[in-house]
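Undergrad: Next come a sequence and a model predicted from it.
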Amino acid sequence: MAKERICLLNEIGFVWVVETSGKWSDMFEELKKYKETHGHCLVTVKCPSQKHLALWVQKQRRQYREMKKGRSTQMTAERSDLLNGLGFVWKVYEDNWHEMLDDLRKYKERHGDYLVPQKYGPNRQLGRWVTNQRQAYKNMLKGGNQSSMAKERICLLNEIGF
């Protein structure tokens, strides 16, 4: 920027550095309260009263990914440590996959097999999830998209005898 423009902006009292950490800490405190009430940090935008917090949570995940890639971001190691201390979930989809795996283990304990009906009454998501895992595995064997069926997931499913 030209010195002339800098001088003009300085003359009108332009603020060059805006401190945002106060706002971040306010939102962090709000997330702590949310966790105390709900037992987790998975704030959803579906609840209108929590939309601003949900958007902030999404922003933290985006910034964390950027930080991990070595890009410039507002996320710091200190902030990620604070969020980790709350049990913050950085990869929601990954966390959900592991929850479904636990549900599948419980199903096997109750029923003795992994033949979960597509519309399994107590947990309709489980039937769809099992079908999706089988389909993703078949696609992977055919040389299709492997992103939804990582080797780690195959190992975890094999470990439980799926």
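TA: Perfect, I can see it now.

Undergrad: hey, let's count contacts and neighbours off CA atoms from now on
TA: OK.

Undergrad: Is residue 86 in contact with residue 33, as I believe?
TA: No: counting by Cα atoms under 8 Å, residue 33 is not a contact partner of residue 86; they are 10.5 Å apart.

Undergrad: one more structure, for comparison:
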Amino acid sequence: MYMHGVKKIDQLRAFKEQNGHCNVSTLDARNKTLGGWVSRQRESYKKNSLSSNRIEQLSSIGFTWKERGYLWEDKFDELCLFEAQNGHCIVSTRDTQNKSL
């Protein structure tokens, strides 16, 4: 079980290097098992059943414990970039390049 966890952390580290975050979706067919493992780590953390060692390992690579926290931070970063490029934070609903904002 311990080696399985180490392998998954290594996979997560590689995922982060490629994608810039640790938020692996269970809907991504290429990373479905890793996404499931990430989800289980969050659930275990919520239930206080994750070891302090595992918490430390995941935190050290930038793991986001609350998925919504990651999404908020991601959108905030996008908005900051928009503001830097446009001088304001008012995103038009007709702006096709920034629909997600």
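TA: Here it is on my side, so go on. Predicted model, so just to flag it, every value in this text is computed and none were measured.

Undergrad: Just give the TM-score of the two.
TA: Here the superposed chains carry a TM-score of 0.82, computed using TM-score structural alignment, normalised by the length of the second structure; 101 aligned residues with a Cα RMSD of 1.9 Å.

Undergrad: on that earlier part again, looking at residue 86 and residue 33 of the first structure, which has the bigger crowd around it?
TA: For residue 86 of the first structure versus residue 33, neighbours defined as other Cα atoms under 10 Å are more numerous around residue 86 (17 against 13).

Undergrad: Give me the aligned partner of that one over in the second structure.
TA: Matched to the second structure by TM-score structural alignment, residue 86 of the first structure sits across from residue 61.

Undergrad: swap in residue 105 of the first structure?
TA: Match for residue 105 of the first structure (TM-score structural alignment): residue 80.

Undergrad: What lies in contact with the helix or strand containing residue 78 of the first structure?
TA: Per DSSP states H and E, residue 78 of the first structure falls inside helix 77-85. Here helix 77-85 of the first structure makes contact (Cα atoms under 8 Å, 6 or more residues apart in numbering) with 28, 64.

Undergrad: Return the mean post-superposition distance for it against the second structure.
TA: Its matched residues in the second structure lie on average 0.7 Å from helix 77-85 of the first structure after superposition (mean Cα distance after the TM-score superposition for the first structure).

Undergrad: tell me which residues of that helix are tucked away?
TA: 79, 80, 83 (16 or more other Cα atoms under 10 Å).

Undergrad: Grab the longest helix from the second structure for me.
TA: helix 67-86 (DSSP state H).

Undergrad: what comes up buried for it?
TA: Those would be 70, 79, 82, for helix 67-86 of the second structure by 16+ other Cα under 10 Å.

Undergrad: Relative to the first structure, what is the average displacement of it?
TA: Following the fit onto the first structure, the mean deviation recorded for helix 67-86 of the second structure is 2.3 Å by mean Cα distance after the TM-score superposition for the first structure.

Undergrad: Aligned against the second structure, show me the partner of residue 131 of the first structure.
TA: Aligned partner of residue 131 of the first structure by TM-score structural alignment: none.
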